[in-house]
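Enquirer: sequence and predicted structure, then a few things I'm wondering about:
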Amino acid sequence: MTKVLIKLRWLEGADQSVPMPSYETEGAAGADVRANFPQTGRAGITLAPGARALVPTGLSLEIPQGYEVQMRPRSGLALKNGITLPNSPGTIDSDYRGPLGVIVLNAGQETFEIAHGMRIAQMIVAPVLSAKFELHQELSESERGAGGFGSTGVT
């Protein structure tokens, strides 16, 4: 397995005792990311059903060119509580150096407490290919053609 160096930096006011992103098992594809509320309000937040919030992680990143970081929901939170990321996968580009925040949505039926230090998402590091875009008058034919949503069958 190739290891890519992702440089992390604590933001001012972040609780540096909160663990850095980490892989919880040897075969994990995603590193768990934790909520890190500013020192003045480490109590966390409450999300009502249907509500969303930008949850701070206390970190900023440096991602090597040619890679991206994707933020994805944690499956246990999604199944048990309906907690998801509405822009999943959220992409963090290699040239972004600002605060790492996670947009969290409560799609569940009950209020949900996001506590300081709680694992809220998983971070995937992925290679990126850039495309060259050219305008053409004709496109090649394919079996599917212009068929859109549902055009390949229900199952």
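Expert: On my side now, so go ahead.
Enquirer: going by C-alpha atoms from here, please, whenever you check contacts or count neighbours.
Expert: Will do.
Enquirer: how long is stretch 146-153 end to end?
Expert: Start-to-end span of stretch 146-153 (CA to CA, to the nearest Å) is 14 Å.
Enquirer: err, stretch 129-136, not the other one
Expert: For stretch 129-136, the end-to-end distance is 21 Å (CA to CA).
Enquirer: what of stretch 22-33?
Expert: End-to-end distance for stretch 22-33: 7 Å, by CA to CA.
Enquirer: try stretch 59-74
Expert: With CA to CA as the measure, stretch 59-74 spans 19 Å from end to end.
Enquirer: so how far is it from its chain's centroid?
Expert: Mean-position distance between stretch 59-74 and its chain equals 8 Å (CA atoms, centre = their mean, to the nearest Å).
Enquirer: list the buried residues in that stretch.
Expert: 59-64, 67-74 (16 or more other CA atoms under 10 Å).
Enquirer: from the residues you listed, which land in strands?
Expert: Judged by DSSP state E, the subset of those located in strands is 59-62, 67-72.
Enquirer: adding distance to residue 97, write the buried residues of stretch 59-74 out as TSV.
Expert: What follows is the buried residues of stretch 59-74, written out as TSV (distance: CA to CA, whole Å):
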residue	distance to residue 97
59	10
60	6
61	6
62	6
63	9
64	11
67	14
68	12
69	12
70	15
71	16
72	19
73	22
74	24
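Enquirer: and here's the other structure:
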Amino acid sequence: MDMKIKLVRENAALPKRATDGSAGYDLCACICEPVDILPGRTEKFPTGVAVQITPGYAGFVFARSGLGIKHGIVPANAVGVIDSDYRGEIMVGLHNQSEVAFTIQPGERIAQLVFLPVYTPELEESEDLEDTVRGAGGFGSTGK
């Protein structure tokens, strides 16, 4: 299955997978000059691309592990969700959770886009749910 992609800015880069085994397509910062992300701050970056996602799928914007682990630069909303009926430019909010400023360069890979199937069942309100061994236990109820 193919998905259409549109470059919506002059200096936009087509998202690419780094290797044949890569699950995600790298999204690049479509900016004209470097942007500093100060400690504890969030900045929004255009990617210059819009996608036509096949119905039944969604796009998910995940962190690039190198930016997150090495520099503390992660998507501001943890994981971005792109619905199949959205046709606008993909924007990526990046948050600096480190204690030092970090500079994003024009064209730098800032996130990765993964396409996944989405199940959207009809929701049926109920007074009762089936019991399980775990029950309502959460937040570490099964161990550390």
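Expert: Happy to help now that I have it. Values in this document were obtained by computation on a predicted structure and should not be read as measured data.
Enquirer: TM-score for these two?
Expert: For these two chains in superposition, a TM-score of 0.95 is obtained (TM-score structural alignment, normalised by the length of structure 2); 144 aligned residues with a CA RMSD of 1.1 Å.
Enquirer: if we can go back for a sec, let me know the closest of the buried residues of stretch 59-74 of structure 1 to residue 24 of structure 1.
Expert: Closest approach between those and residue 24 of structure 1, by CA to CA: residue 74, at 12.1 Å.
Enquirer: would you agree the closest one is in contact with residue 81?
Expert: No. At 10.6 Å, residue 74 of structure 1 does not count as touching residue 81 under the criterion of CA atoms under 8 Å.
Enquirer: and the residue nearest the centre of structure 2?
Expert: Closest residue to the average C-alpha location of structure 2: residue 61 at 1.5 Å, with CA atoms, centre = their mean.
Enquirer: which position in structure 1 aligns with it?
Expert: Under the alignment (TM-score structural alignment), residue 61 of structure 2 pairs with residue 71 in structure 1.
Enquirer: cool, and residue 143 of structure 2?
Expert: Checking TM-score structural alignment: residue 143 of structure 2 goes with residue 153.
Enquirer: for its match, give me its contacts.
Expert: If a contact means CA atoms under 8 Å, 6 or more residues apart in numbering, then residue 153 of structure 1 has no contacts.
Enquirer: distance check, it against residue 141 of structure 1.
Expert: As judged by CA to CA, residue 153 of structure 1 and residue 141 of structure 1 stand 20 Å apart.
Enquirer: try residue 75 of structure 1
Expert: Separation of residue 75 of structure 1 from residue 141 of structure 1 (CA to CA) stands at 39 Å.
Enquirer: and these two? Which one has more around it.
Expert: With neighbours defined as other CA atoms under 10 Å, residue 75 of structure 1 and residue 141 compare such that residue 75 has more, 14 against 8.
Enquirer: and whatever residue of structure 2 lines up with residue 126 of structure 1, helix, strand or coil?
Expert: The pairwise alignment with structure 2 assigns residue 126 of structure 1 to residue 116, based on TM-score structural alignment. The three-state assignment at residue 116 of structure 2 reads strand, by DSSP: H, G, I helix; E, B strand; the rest coil.
Enquirer: near residue 116 of structure 2, how many other residues are there?
Expert: Residue 116 of structure 2 is flanked by 11 other residues according to other CA under 10 Å.
Enquirer: that older thread, so the residue nearest to the centre of structure 2 sits right up against residue 112, yeah?
Expert: Yes. Using CA under 8 Å, residue 61 of structure 2 makes contact with residue 112 at a distance of 5.6 Å.
Enquirer: name the nearest residue to the aligned residue in structure 2 for residue 44 of structure 1, ignoring sequence neighbours.
Expert: Under the alignment (TM-score structural alignment), residue 44 of structure 1 pairs with residue 34 of structure 2. Among residues not flanking residue 34 of structure 2 along the chain, residue 105 sits closest, at 4.5 Å (CA to CA, 6 or more residues apart in numbering).
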